[in-house]
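Undergrad: how would this look folded up:
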Amino acid sequence: MRLAIFDLDNTLIAGDSDHSWGEFLVQKKLVDAQTYAEANDRFYQQYKAATLDIHEYLSFSLAPLTQYSLDDLAVLHAEFMRELIEPMMLPKAKALLQQHRDQGDYLLIITATNSFVTHPIAAHLGVDDILASDAEIKDGRYTGKGTGTPCFQSGKVVRLQEWLKQKNYNLDDAYFYSDSINDLPLLEQVPNPIAVDADERLSKIALERGWKHISLRD
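TA: A predicted model of the protein is given here:
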């Protein structure tokens, strides 16, 4: 079965779920508004510049999860989905997923954003599996720590290779769709790299290398 692999943020949805979760926490006054918003924006700019320290960022983004039970977090996430994520959903992205589904492809999201934020989004999109930066849970609560290799930049290649061995899949004729220069290591690993509403640096590379560049925005 052929793999159709997708980045999530600013690829399948019209925004960044990680940054938006931070904005949601600020809006709901669940964190110190000014301090958290400033840090959230700073990390997001570092991500776009491909200079983000993923370990530092995970420590920041996972810390608020430690304050709530899993049940309370599920309620908060459902509200987050309704208020911020569902408006980011793209009809063309859903159509693209359905196209690959109809072709019999296996749909895999691979995202740097943590598993708490992204797993419900992946379920909403109806993909077969998701690889994300995993958030550690012990004794029924988030610890505020990541676990395993963060799913970011070259870490996406590491995590995908681990997954391929476990699932007995390969990258023969695989597709990978992404908007971000951070995903260049994985784009270079697949036979069919496709830029999606790409940032300036990835757009330039896609043009130079003759990669397909599509838009899923209206």
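Undergrad: going forward, measure contacts and count neighbours with C-alpha atoms only.
TA: OK.
Undergrad: Now for Ile5, how many residues are close by?
TA: For Ile5, the neighbour count with other C-alpha atoms under 10 Å is 25.
Undergrad: what about it, which helix or strand?
TA: strand 3-6 (DSSP states H and E).
Undergrad: And for Leu52?
TA: Using DSSP H and E, Leu52 is not contained in any helix or strand.
Undergrad: count of residues packed around it?
TA: Leu52 has 18 nearby residues by other C-alpha under 10 Å.
Undergrad: The longest helix along the chain: which residues count as buried?
TA: Secondary structure of the chain read by DSSP state H shows that its longest helix is helix 33-48. For helix 33-48, burial by neighbour count (16 or more other C-alpha atoms under 10 Å) applies to Tyr36, Ala37, Asn40, Phe43, Tyr44, Tyr47.
Undergrad: ok, now stretch 79-89?
TA: So for stretch 79-89, counting by 16+ other C-alpha under 10 Å, buried means Phe80, Met81, Leu84, Ile85, Met88, Met89.
Undergrad: and the residue minimising distance to the centre of the chain, what is it in contact with?
TA: Geometric centre of the chain, nearest residue: Thr111, 2.9 Å, by C-alpha atoms, centre = their mean. By C-alpha atoms under 8 Å, 6 or more residues apart in numbering, the contact set of Thr111 is Asp7, Leu8, Asp9, Ile130, Leu131, Ala132, Ser133, Cys151, Phe152, Lys156.
Undergrad: Show only the entries of these found in strands.
TA: Within these, residues falling in strands by DSSP state E are Ile130, Leu131, Ala132, Ser133.
Undergrad: Proceed likewise with the subsequent sequence, for comparison:
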Amino acid sequence: MREQATSSAIAFFDVDNTLVHGASAFHLVRGLRAAGLLSVRDIVDAMWKQARFKARGENDRHLASARARGLAVLTGVPVADMDRLAADVYARHTEAAVWPAMARLAQDHLAHGREVWLVTASPAFLADVIARRLGLTGALASGLEVHDGRYTGRQDGEFLHGEHKAAAARRLLDRTGSDPEACWAYSDSRHDIPLLSLVGHPVVVNPDRQLAAHARAAGWSVLDPRRAGRPA
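TA: The predicted structure follows:
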């Protein structure tokens, strides 16, 4: 999604288990199965990983295998087809999984004149749809290489995870001239401690065990998206 005008502050939202309950890519898997690009075995595997992710948070091994499988599946698929599929998946599945309290919080930031950016390891075509449908400023996400209008099955740039996610956010802050101390970040994962440490207002959402411990030690705000209201 195209970057927009300079603002005084930015709110960064992670997607999986922060803005959306569970993994957004799980809903994409359902769409890929319907399109005949995945097997029943892929679906069963994705369902098990989705259930584990909701209960216990991110798993590095599962993330790596899903990334490799996703790149393989998309090889040769037209970009226009994936854009249509991502829009359909959002309407059918993802929209219902968005935490209402988090969507309201994002709108509250916008109402106060802040830009709201998703920052996620999810593929850009998926993150862009979520940002657009929620009326957000844009999305920083993992890019996929395209040749002659089709995905090549290779990454384009860094996989936005961990330090790479924080680096992408830092580049946006530099480009917009925003003061990090006036900015916000929301995430559930220990891998996003670099992102959360970048801003003056870090908020942990559905934190995994390691992030919860770090948040207690650092005095960071904690938010339960199952309840309406502002961070504690």
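Undergrad: Looking at structure 1, name the residue matched to Asp179 of structure 2.
TA: With TM-score structural alignment defining the correspondence, Asp179 of structure 2 maps onto Asn170 in structure 1.
Undergrad: Can you classify its match by secondary structure?
TA: The three-state assignment at Asn170 of structure 1 reads coil, by DSSP: H, G, I helix; E, B strand; the rest coil.
Undergrad: What lines up with Asp16 of structure 1 in structure 2?
TA: Taking TM-score structural alignment, the alignment pairs Asp16 of structure 1 with Ala23 from structure 2.
Undergrad: Might one say that that match is in contact with Lys49?
TA: No: assessed by C-alpha atoms under 8 Å, Ala23 of structure 2 is found out of contact with Lys49, at 9.0 Å.
Undergrad: before we move on, back to that, from the contacts of Thr111 of structure 1, pick the one nearest Trp21 of structure 1.
TA: Asp9 (12.0 Å; C-alpha to C-alpha).
Undergrad: would JSON lines of the contacts of Thr111 of structure 1 with neighbour count be doable?
TA: Formatted as JSON lines, those follow (neighbours: other C-alpha atoms under 10 Å):
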{"residue": "Asp7", "neighbour count": "23"}
{"residue": "Leu8", "neighbour count": "26"}
{"residue": "Asp9", "neighbour count": "22"}
{"residue": "Ile130", "neighbour count": "20"}
{"residue": "Leu131", "neighbour count": "23"}
{"residue": "Ala132", "neighbour count": "23"}
{"residue": "Ser133", "neighbour count": "26"}
{"residue": "Cys151", "neighbour count": "22"}
{"residue": "Phe152", "neighbour count": "24"}
{"residue": "Lys156", "neighbour count": "24"}
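Undergrad: Please produce CSV containing those, extended by distance to Pro193 of structure 1.
TA: Formatted as CSV, these follow (distance: C-alpha to C-alpha, whole Å):
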residue, distance to Pro193 of structure 1
Asp7, 12
Leu8, 15
Asp9, 17
Ile130, 18
Leu131, 18
Ala132, 20
Ser133, 22
Cys151, 18
Phe152, 17
Lys156, 14
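Undergrad: quick one: secondary structure of Leu58 of structure 1?
TA: Of the three states, Leu58 of structure 1 takes helix according to three-state DSSP.
Undergrad: What does it correspond to in structure 2?
TA: Using TM-score structural alignment, Leu58 of structure 1 pairs with Arg67 in structure 2.
Undergrad: Please apply the same query to Ile130 of structure 1.
TA: Using TM-score structural alignment as the criterion, Ile130 of structure 1 maps onto Ala139 of structure 2.
Undergrad: does that match really touch Phe125, like I thought?
TA: No: the pair Ala139 of structure 2 / Phe125 is not scored as a contact, 9.7 Å apart, by C-alpha under 8 Å.
Undergrad: Against Asp148 of structure 2, how distant is the match of Ile130 of structure 1?
TA: According to C-alpha to C-alpha, to the nearest Å, Ala139 of structure 2 and Asp148 of structure 2 sit 24 Å apart.
Undergrad: In contact with Trp184 of structure 2, which residues?
TA: Neighbours of Trp184 of structure 2 in contact, by C-alpha under 8 Å, 6+ apart: Ile10, Ala11, Phe12, Leu196, Val199, Gly200, His201, Pro202, Val203.
Undergrad: Could you narrow the residues you listed to those that are also in contact in structure 1?
TA: Counting by both residues aligned by TM-score structural alignment, their matches' C-alpha atoms under 8 Å, the members of the contacts of Trp184 of structure 2 that carry over to structure 1 are Ile10, Ala11, Phe12, Val199, Gly200, His201, Pro202, Val203.
Undergrad: Remind me what the helix or strand hosting the last one packs against, helices and strands.
TA: Read it as Val203 of structure 2. Per DSSP H and E, Val203 of structure 2 falls inside strand 201-205. If contacts are counted by 3 or more C-alpha pairs under 8 Å, 6 or more residues apart in numbering; DSSP states H and E, strand 201-205 of structure 2 sits against strand 184-187, helix 209-218, strand 221-223.
Undergrad: Can you list the buried residues in stretch 203-218 of structure 1?
TA: Buried-residue list, stretch 203-218 of structure 1, by 16+ other C-alpha under 10 Å: Ser203, Ala206, His213, Leu216, Arg217.
Undergrad: Go through those and name the one nearest Ala123 of structure 1.
TA: Sorting those by distance to Ala123 of structure 1 puts Leu216 at the head of the list, at 19.6 Å, by C-alpha to C-alpha.
Undergrad: got the contact list for the closest one?
TA: Shown in contact with Leu216 of structure 1 (C-alpha under 8 Å, 6+ apart): Thr11, Leu12, Leu90, Pro91, Lys92, Ala93, Val196, Asp197.
Undergrad: any idea how far Tyr142 of structure 1 is from the last one?
TA: Same thing as Asp197 of structure 1. As judged by C-alpha to C-alpha, Asp197 of structure 1 and Tyr142 of structure 1 stand 34 Å apart.
Undergrad: my guess is Ile5 of structure 1 meets Arg101, correct?
TA: No: counting by C-alpha under 8 Å, Ile5 of structure 1 stays clear of Arg101, with 11.8 Å between them.
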